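>>> got a predicted structure plus its sequence, pasted below:
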Amino acid sequence: MSRSPWLRLASVLSATAAILLLTASTPPKSSVTTNALRATVEKLGGQPCKDSDLTCLKIKVPIDHFSNEPKGEIEIEFAIHFANQQSKGLLIYLVGGPGSSGLQVAEDSLADHDHRLGDEMDVVFLDQRGTGTNTLIDCPAAIARYDMADLDPDKPDTAIAQAKGFVADCTGEMKHAELLPYVDTEQAIRDLEAFRQAIGAPKVWLYGESYGTQFAQQYAVAFPGAIAGVILDGVLDTALGSEAYAVADSKAVEGIFTRILRSCDGRSDCHADMGRASAAAYDELASRLAKAPIQVDFPLPNGDRIPRELNSGMLEGTAFSSLYTPSDRRDFLRVLAAAARGNLIPLMRLTYYDLAVDPETLDGVGYGSFYSGAYYAISCLDYTEEGDSPEAAARSILARAKTLRAQFPRFIQLYFSDRLPCAFWPARAKTARGPSFTGGDYPTVILNSDADPATPISNGYAVFDRVKHGYMITMQGGPHVIMGRGLGCPDKIVLALLLDGETPVAHEQICDTSLVRSYTPLTLTGPADAKDGFAVARAIETEVEQFPEIPWDIGSDPISVGCDRGGMIEARKTKDGAEFRFKDCQLWPGLRITGTGSAHRQGDSSDDITLVVEIEGSHHGRLNYHHDWITEATTIAGDYDGAEIATPRPPLP
């Protein structure tokens, strides 16, 4: 169960800003203009990035910046977006992880932010060493096995064997293992400085998200003269070692999860689905799993059902992954409610999705633009676990975990699961991290949510209390990383500073948003519900949206998914959305669905879903259903249980 701040930023939130009063000095601007930067990059060999409108540039850097004896060179690749207008400065965009590819997420990241950012600033992304094509370090198969393991501090010998096995498997699986001693952040910040020097050494703005905030702080400490301003979004406190961070994070996660469970109790639909207090539902399931894994007959697309195990580690990993955004939190509550009613399959689906595991084969499929091998390679150098020996370090971590179990009863693995591999990691840090970041004669903006599970709000306040010329914006109830969500707070406040030189009106401000997105109730929970053909059609639409295996942006290959109680759904990409084919799909007991569906998700007036399906089993019918997502209007035609069905009319008073 990785504690890595891997981001899933699909949800759209709502927020309001609380405005206070104070002023500060106008920030400095970078002296680089777009035309000058473009000419410099082209002179250095910049070329159009593959499948992108950005310009890519490779810079050769030493493998080891700290060695007096040359060990060779590697290439680090940068992607540059040139401002659409006259540039107001140069922003270095540092993505999360560690282990994320900046180049792969560059265009999506720019699209997430207000258009003014790309219009008025040059923006640079990089593939940090360990993530780029030439230096990629990853081990998806090994990480999948480790993330699904049940690690128990009361069984230290077993836990240590699991950690050792993961390290051996991971390093054996990865390419470029020879780079493992040289991928720490202190090396990486010098790669960025080599780029800055190559383009003329302008002053730069740094925007770091999640782990990127650590990168930004270490860079600003090492090269203070390079900085025009710093924006830290989802903040890691670089003053903390691995032990202190693990304790702070575990404490925060326990509190956030309790808030989320309580939010379900305060919603009539969620509470009704759960059938009891949500904490009781979770703890009862966790208690069962603590005694032994639960066998689940998991459905495959070919119609077979195969026995699978759900264990404590998988539950804890999925629960933790659910904390990142309000929509993730809602989705977890729904699968927990299904589990409380005896259906563990939705929980298993979400677990496989969150852990990047193929539900058919249990093979690790990786996270696309995030590489778990690089995550461990970088983290284990930045936060080397100390001890008289690797074995001693690991046993010390597990002994401490036993003493903390009462404080962290639901997330004890979170405290130690990432640290154990670092005790046995083959590369050790050669250089210590620099001193803690304290800001400078430039503005530093701290952005954090008080419901952030990966970079706790306590980290943000600790950094804010240290820095000069600091500004803190806290989103109450928000996700991990709060900028680029389309919200006035913090986006307009930060962009006014970045682009217009308008300092925030206060050194501390707060935003407010929903902790959990609107709950989606379980469908057809009783036999009587299936008597209504219109309710069945709406329920099919709802359940199709709940399959984590079926994204709205389907790739070129079709996706086949086994339905909970038999049959399958096949999804294919179309020019303007997706089409679905139902083959004896049983989403509920006694109902078989056969037919087709089509969905459009273009953000215009054509956004809708249409279902043309036949129902067999305990009920029979033919349903032609259409839901327009723009107008929110719904229509239906066909027949059900021998009677014509039409769009229902509300009862007359």
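Cool, got the structure. In this text the structure is predicted, and so the values were computed from the model without any measurement.

>>> drop to CA atoms for contacts and neighbour counts, all remaining ones
OK.

>>> residue 583: how many residues sit nearby?
Neighbours of residue 583 under the rule other C-alpha atoms under 10 Å: 21.

>>> likewise for residue 511?
There are 21 residues near residue 511, going by other C-alpha under 10 Å.

>>> that one - that's part of a strand, no?
Yes: assigned with DSSP: H, G, I helix; E, B strand; the rest coil, residue 511 falls within a strand.

>>> let's bring in a second one:
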Amino acid sequence: MPEARRWRVLALAVLLLGTVTACSGQKGAEPSPGASDRRAAAPTEQAPTPALQPYYGQRPAWSECGDGFECAKVQVPLDYGKPDGERIQISVNRLRTEDQRQRIGAILLNPGGPGASGLNYARAATSVLTPQIRDRFDVIGFDPRGVGESTPIRCLSTERLDDYLSLDNTPDSDAETGALEEGARRFGAGCQATSGKLLPHVGTVNAARDIDVLRAALGEPGLTYLGKSYGTYLGAVYADLFPNRVRALVLDGAVDPALTPIETNLTQAAGFEVAMRAFVEDCFKRASCPFQEHRVESALTQVEDLLRRTDRTPLTNATSDGRQVTEAWAALGVITPLYDKRSWATLRQALTSAFKGDGTELLQLADILIDRRQDGTYSNQTEANMAINCVDGEFPATVAAYRKAADQAADRSPRFGEPVMWSSLPCAFWPASPTPIPAPLDAKGAPPILVVGTERDPATPFRWSKSLAAQLSSGVLLGYDGDGHTAYLTGSNCVNNAVDAYLLTTRPPAKGTHCRS
């Protein structure tokens, strides 16, 4: 696979910096009147209600859409509390297994984000699933509501989104803090102006209910699913809503639903520090290592100094797009390769250039993470990510609260803490009210659910996987002593074999299984 294409595939499975949130609340609370999107308003159902039967009874009209795939649209209600009201469409694609006689069923994929395209992820099936799984399952990709080709959220023009992502997210003056607040307010106002009707309904509960409609439309009696990063949260919510409709769920690189958004940001920032240390220690073994001294603390300080220098004087940009490589862009560029150990050589090269004043490669890496295309346009990944997170969690409502949280995050993560925390600031002024999901999620009555966690995952720390596996009544944890974000098909035969065996047979590995290669 060409390097640029491989990077795009890796970027699809990311947990976007600082904006994925978990939800807080007490499980079992009654919903307020009219709160039709809350989990409590969507009880576990043995059969769809009469009003939902038209959705559950539909069959996709598949048509060829290139590279062996078929594409279709599935209709779902905008508001599940008003199923006779407005409808929206979920875009779906399918790669059928060549030997239908050996077919077990269909496997649905979600790469995370939230906001990443599942359609694109499915088209990378050879990098996402082993041949053994592709031989036995139809591969199903879908863009969740608000994402990509499924009635997408739109908020800002390309130029305005460039401006927003260029803001100084380590503010050290009232003027810089004020600019962040103005940018955050403008972001929310843009979403309201362009997608206001959709904003209250893009939360994870509705996305999970859409999955159940899709499962039925595909003719699957039980859901087989591979979710990574935020996709683990989506899968866990599905299992909690529909435990009796689960066949096999693999939740790789788990989000912990029991954490508040601020706790999530704090833990994630610390996770990037762990990954950065692992990268530095590995770097010392390589001839191309750019650090002046082969001491961990010295190398980390060199990276921190680089980012602080770009706060004052941007690095050069050899492309013709006119952007300055400020600290915000440089930090995103450093973070991107931390998601996959196989890409650490790319980070070594980018840092080598950056230490000499050239930020072009860091900027190109940042573009991959946020899905900015070569022509300068964006997918709606960043906008959908913000919209979904802001309605899923209850965030602080004041700039002062973010300032306090950012200072706390900087203590734990000197290089990444502040950017992670400030990146959620638009949620303080979001035009749609949050509808948080009561936690923890136990999915009582579901068959075994496999949760996979990587010890030095930069975005979803291993403790999150342990926590989710413990919350799920049938959760089974598969640990991996490795680096990078998520574990399946990232280099461990032990993980690959255990996941495949579970997907094929629904039998999880023994409790306590921990892979080391």
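Looks like it came in fine. As the structure is a prediction and not an experimental result, all values here were calculated from the model.

>>> now residue 392 of the second structure, nearest residue through space, not along the chain?
residue 436 (4.8 Å; C-alpha to C-alpha, 6 or more residues apart in numbering).

>>> wait, that neighbour touches residue 395, no?
No: with contact defined as C-alpha atoms under 8 Å, residue 436 of the second structure does not count as touching residue 395 (10.2 Å).

>>> so what's residue 142 of the second structure up against?
90-93, 108-110, 117-119 (C-alpha atoms under 8 Å, 6 or more residues apart in numbering).

>>> if we go to 7 Å?
Neighbour list for residue 142 of the second structure: 91-93, 118-119 [criterion: C-alpha atoms under 7 Å, 6 or more residues apart in numbering].

>>> and what of residue 364 of the first structure?
Per C-alpha under 7 Å, 6+ apart, neighbours of residue 364 of the first structure: 140-141, 144, 356-358.

>>> got it, and residue 45 of the first structure?
residue 57.

>>> now it: how far from residue 188 of the first structure?
21 Å (C-alpha to C-alpha, to the nearest Å).

>>> what does residue 467 of the first structure give?
As judged by C-alpha to C-alpha, residue 467 of the first structure and residue 188 of the first structure stand 23 Å apart.

>>> compare those two (neighbour count), which wins?
residue 188 (23 against 18).

>>> what's the neighbour count on residue 206 of the second structure?
Neighbour tally, residue 206 of the second structure, other C-alpha under 10 Å: 26.

>>> tell me the counterpart of it in the first structure.
Residue pairing (TM-score structural alignment): residue 206 of the second structure is matched to residue 187 of the first structure.

>>> please apply the same query to residue 270 of the second structure.
Match for residue 270 of the second structure (TM-score structural alignment): residue 251.

>>> what's the helix or strand for its match?
Assigned by DSSP states H and E, residue 251 of the first structure falls within helix 242-265.

>>> packing partners of that helix?
Judged by 3 or more C-alpha pairs under 7 Å, 6 or more residues apart in numbering; DSSP states H and E, helix 242-265 of the first structure is in contact with helix 268-274, helix 278-291, helix 412-416.

>>> can you rerun that using 8 Å?
helix 268-274, helix 278-291, helix 326-340, helix 412-416 (3 or more C-alpha pairs under 8 Å, 6 or more residues apart in numbering; DSSP states H and E).

>>> most packed of those helices?
helix 412-416 (a mean of 25; mean count of other C-alpha atoms under 10 Å).

>>> count of residues packed around residue 457 of the first structure?
Neighbours of residue 457 of the first structure (other C-alpha under 10 Å): 24.

>>> give me the nearest residue to the aligned residue in the first structure for residue 152 of the second structure, chain neighbours excluded.
Matched to the first structure by TM-score structural alignment, residue 152 of the second structure sits across from residue 136. Closest residue in space to residue 136 of the first structure, ignoring its immediate chain neighbours: residue 130 at 4.7 Å, by C-alpha to C-alpha, 6+ apart.

>>> just confirm the one you found is within a helix.
No: secondary structure assignment places residue 130 of the first structure outside any helix; it is coil (three-state DSSP).

>>> residue 593 of the first structure sits in which helix or strand?
strand 591-600.
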